[in-house]
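Asker: Return atomic coordinates for the entry below.
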Amino acid sequence: MSNKLDRRKKYTRMVLKESLMKRLQEKPISSITIKEICELADINRSTFYSHYSDLYDLLYQMEDEILEDISQTMVSCSYTEDEEAIQMTTRLLEYLAENREICQTLFSEHGDPTFQKKVMMFAREYVLKTPPIDNNSTDRETSEYLSLYIANGSIYVIQHWLNNGLKQSPEEMAELIIKLGMKGLSSFQ
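Answerer: Next comes the predicted model:
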């Protein structure tokens, strides 16, 4: 009986998440109602409220799951050499490609800007673990500005990649992101 209940609970949460993602592709969360989500999921409102307090609770739980997955993807990587940075970035991009629809939706104009900032700050922490771009930029403040610049730029490059059909492989994109992050535009001249 307990196993059946767990399956039902998982199914209900899955269809609610899918329904929210479908609506977020069309409009921002502030314009979405619980009634819409329940109708799309074919679930009644009381069932929704037995799982989530509101739409933001559902959205934040989805975002937390993605951040946890990303964290698990990145935690096993080392950040001391360019090759390892490319491998880590490739693994992250593979994760994003595998979860393209949800990631593309959450990074879209209708996605939660708070989530985008969380991802940026998360990426920034990993950028700070990489060696400085040159030996002269070792002061902490400069490193922080540099990491913010690289993390924000990388997120927008990834957004563009997701929105344009993943034309390049994760490996190609990882090399591009690392090349831009470590050597900037001068590496293309």
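
Asker: alpha carbons only for contacts and neighbour counts from here, please
Answerer: Noted.

Asker: residue contacts, residue 78?
Answerer: Residues near residue 78 by CA atoms under 8 Å, 6 or more residues apart in numbering: 84-85, 88.

Asker: Is it part of a helix or strand, or is it coil?
Answerer: coil (DSSP: H, G, I helix; E, B strand; the rest coil).

Asker: want to put them side by side, so please do this one too:
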Amino acid sequence: MSDKRSRRTKEQLTGALIKLLLEKSLSEITVTELVKEADLNRATFYLHYENIYDLFQSIEDDLFLQVKSWIRSASPNDATIFHVEMGLDDKPYLPVLGEVFSFIVSNRDTAVVLLRNPESKLLNRIYGEGRKMIIQQMKSEGNISDPHRLTYSIDYVVNGCIGIIQSWINNGLDADPINMCKITSDLVMQNRIDLTF
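Answerer: A predicted model of the protein is given here:
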């Protein structure tokens, strides 16, 4: 099978699984149902994946790699991920949060399916990657005088942001990304933790 054809087949299977996951849980989806939705046959499915969970993991891995790449390039060269800028309303905001909310909207169905699904480890993986990046950055700058305070401060900020993202998704993405960035930035800034200790 050519790479282009293989890629198209995987896209069909991915799209079909995401569509089905918007309606039911992963454990309720059968290969037969999936291939019918994708307009493919079972043999084609098994050329690419061992089972439904393998396909689900592949979707999660692909999105995680996109997010990981994005996290690594999200902050300016010499700024932390907590880089602050002034908005048009003269209020400070965290650009990285705007990028997070926009990314979720751009990948709406995939993000919603993965972030709502108990089988998904995506948020834990993203959290781990972001946390690792922040700690590495702080170590390289020699700004860690109290490692325990740094660890708990990062946990506090990141878990709060994750909670807001989950609530936003559970509420059907009821606010636009710019508004969510403002709300979350305001909350982070009100509870400002100096991560440069």
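
Asker: Quantify their similarity with the TM-score.
Answerer: Superposed pair, TM-score by TM-score structural alignment, normalised by the length of structure 1: 0.78. Supporting alignment: 176 aligned residues with a CA RMSD of 2.7 Å.

Asker: ok so, going back, among the contacts of residue 78 of structure 1, find me the one that's closest to residue 42 of structure 1.
Answerer: The closest of those to residue 42 of structure 1 turns out to be residue 88 (CA to CA; 39.9 Å).

Asker: Tell me which helix or strand the aligned residue in structure 2 for that closest one sits in.
Answerer: In structure 2, residue 88 of structure 1 lines up with residue 96, judged by TM-score structural alignment. Counting by DSSP states H and E, the element that carries residue 96 of structure 2 is helix 95-106.

Asker: Mean deviation, that helix versus structure 1?
Answerer: Compared with structure 1 after fitting, helix 95-106 of structure 2 deviates on average by 1.4 Å (mean CA distance after the TM-score superposition for structure 1).

Asker: Can you name every helix or strand that that helix contacts?
Answerer: Secondary-structure packing of helix 95-106 of structure 2 (3 or more CA pairs under 8 Å, 6 or more residues apart in numbering; DSSP states H and E): helix 177-190.

Asker: For the helix it packs on, give me the average deviation versus structure 1.
Answerer: Helix 177-190 of structure 2 sits 2.6 Å off on average (mean CA distance after the TM-score superposition for structure 1).

Asker: Give me the residues contacting that helix.
Answerer: Residues outside helix 177-190 of structure 2 that contact it (CA under 8 Å, 6+ apart): 92-95, 97-98, 101-102, 105, 157, 161, 164.

Asker: what does stretch 48-67 of structure 2 give?
Answerer: Residues from elsewhere that reach stretch 48-67 of structure 2, judged by CA under 8 Å, 6+ apart: 10, 14, 17, 26, 29-31, 114, 120, 122, 125-126.

Asker: who wins for neighbours among the residues you listed?
Answerer: residue 17 (26 neighbours; other CA atoms under 10 Å).

Asker: Let me see the contact set for it.
Answerer: Residue 17 of structure 2 touches 34, 56, counting by CA under 8 Å, 6+ apart.

Asker: all helices for structure 1, in order.
Answerer: For structure 1, helices defined by DSSP state H occupy the ranges 2-24, 34-41, 45-51, 55-75, 82-98, 100-106, 113-128, 140-163, 170-183.

Asker: contacting residues for whatever residue of structure 2 lines up with residue 157 of structure 1?
Answerer: Using TM-score structural alignment, the equivalent of residue 157 of structure 1 in structure 2 is residue 164. Residues near residue 164 of structure 2 by CA under 8 Å, 6+ apart: residue 184.

Asker: how near is residue 164 of structure 2 to residue 171 of structure 2?
Answerer: 10 Å (CA to CA, to the nearest Å).

Asker: Likewise for residue 26 of structure 2?
Answerer: Residue 26 of structure 2 is 21 Å from residue 171 of structure 2, where distance means CA to CA.

Asker: Give me the buried subset of the contacts of residue 78 of structure 1.
Answerer: Neighbour counting with 16 or more other CA atoms under 10 Å marks 85, 88 as buried within those.

Asker: In a markdown table, list the contacts of residue 78 of structure 1 along with distance to residue 75 of structure 1.
Answerer: Putting these into a markdown table (distance: CA to CA, whole Å) gives the following:
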| residue | distance to residue 75 of structure 1 |
| --- | --- |
| 84 | 12 |
| 85 | 12 |
| 88 | 9 |
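
Asker: number of nearby residues for residue 23 of structure 2?
Answerer: Neighbours of residue 23 of structure 2 under the rule other CA under 10 Å: 11.

Asker: How much space separates it from residue 40 of structure 2?
Answerer: When residue 23 of structure 2 is compared with residue 40 of structure 2 (using CA to CA), they lie 20 Å apart.

Asker: Check residue 24 of structure 2 too.
Answerer: Relative to residue 40 of structure 2, and taking CA to CA, residue 24 of structure 2 is found at 20 Å.
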